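> dropping the sequence and predicted coords here.
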Amino acid sequence: MIPAQLSGPVLSLYRVVVGALFLCHGAASIFGVLGGNRGSGAAVPFATWPGWWAALIQLVCGALVLVGLLTRPAALLASGSMAYAYFTVHQPHQLLPIQNGGELAALFCWSFLLVAVLGPGSWALDSALARRRAAPAEPAPAPASVPV
């Protein structure tokens, strides 16, 4: 059994890896880097539906999930976008992900849903901001008395 104190850091590492991979997909499609759109080396044409918008979601949500900022809403949007991709692009061809090439969409969908439900883990900007808000304010130092 894994010690309880490791659950936050392990969840954080999982979130970072999934966010980084998603960010890379978005960057590849929008900027044509890292092999570009589906290995073609080309960027998706600006504002084309749905490819460019999906890539923008991948880029922005991937970055937010990576750093752990607005993690739950970003992960939920990313999960939904991958569910949409699976059911509109992959599933019409065959029923199972292994048959229709939708394994990655299915994995991203469920991975982001897990992050949306469990939260960002302890190593996240969201967690740091929550700790900062919960910390009691330090009293202001007493003003130095001036001799008269």
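Okay, I see it.

> CA atoms for contacts and neighbours, from now on please.
Will do.

> quick one: contacts of the helix or strand harbouring Ser29?
In this assignment (DSSP states H and E), Ser29 forms part of helix 7-31. With C-alpha atoms under 8 Å, 6 or more residues apart in numbering as the test, helix 7-31 has contacts from 33-38, 41-46, 52, 54-68, 108, 111-112, 115, 120-124.

> and here's the other structure:
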Amino acid sequence: MNTRLNQAQPYALCLFRIVIGLLFACHGASSLFGLFGGTHSASVGTWPGWYAAVIQLVGGILVMLGLGTRVAALIASGSMAYAYFKVHQPEALLPIENNGEPAAIFCWAFFLLIFTGPGALALDQLFSQRDAESGDAGAREKTPAVTV
């Protein structure tokens, strides 16, 4: 049973990454454009709302696609930690009391992705395979012949 679970782990991580990224991107789109029943609450350039919404939209899309996953997850996790401690935590100690549960959950979900990576079916893997294939061919072409 463990073997099957271990074999499925990259795909489960892929699904986790896609769902978390999609939810985060939707949150950003809601704040920026009023989509999905949200209110257009982030005026261009306002701190921190507009910048947070851009991070949510762009970071969520990058994580969802598995493109620059670890860096995007680091920035997203940090933005949610900032949101929790600057916006929610001053209202009350616990997330259940201060409506900071989404920020805390997103923070920890993205924190996990920093260390696990994107899992299967990520664009990062596609580009790294292409680079490895072209890099091997390029290395052979550029390597000078050694004569003695």
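That came in fine, so what should we check first? Quantities reported herein were computed from a predicted structural model and do not represent experimental measurements.

> circling back to that earlier point, show the subsequent helix or strand relative to the helix holding Ser29 of the first structure.
Using DSSP H and E, the helix or strand that follows helix 7-31 of the first structure towards the C-terminus is helix 51-67.

> in the second structure, what stretch matches whatever helix or strand comes next after that following helix?
Moving toward the C-terminus from helix 51-67 of the first structure, the next helix or strand (DSSP H and E) is helix 71-85. Aligned using TM-score structural alignment, helix 71-85 of the first structure spans residues 69-83 in the second structure.

> mean deviation of the matching stretch from the first structure?
Superposing on the first structure and averaging over aligned pairs (mean C-alpha distance after the TM-score superposition for the first structure), stretch 69-83 of the second structure comes out at 0.2 Å.

> for burial, what's the neighbour tally of Leu59 of the first structure?
If you count neighbours by other C-alpha atoms under 10 Å, Leu59 of the first structure ends up with 24.

> quick one, what contacts it?
Residues near Leu59 of the first structure by C-alpha under 8 Å, 6+ apart: 22-27.

> what's the match for it in the second structure?
Mapped onto the second structure by TM-score structural alignment, Leu59 of the first structure lines up with Leu57.

> roughly how far is the match of helix 71-85 of the first structure from the heart of the chain?
Here the centre of stretch 69-83 of the second structure is set off from its chain's centre by 7 Å, with C-alpha atoms, centre = their mean, to the nearest Å.

> with stretch 82-92 of the first structure instead?
Distance, stretch centre to chain centre, for stretch 82-92 of the first structure: 19 Å (C-alpha atoms, centre = their mean).

> how far does that stretch stretch from start to finish?
15 Å (C-alpha to C-alpha, to the nearest Å).

> what's that stretch in contact with?
Outside stretch 82-92 of the first structure, the residues that touch it by C-alpha under 8 Å, 6+ apart are 97, 100-102, 105-106, 108-109.

> in ChimeraX, select just the buried ones from the residues you listed.
In ChimeraX syntax, the buried subset of the contacts of stretch 82-92 of the first structure is picked out as below (16 or more other C-alpha atoms under 10 Å):
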select :97,101,102,105,106,108,109
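
> so which of the contacts of stretch 82-92 of the first structure sit within helices?
Among the contacts of stretch 82-92 of the first structure, the ones falling in helices (DSSP state H) are 97, 100, 105-106, 108-109.
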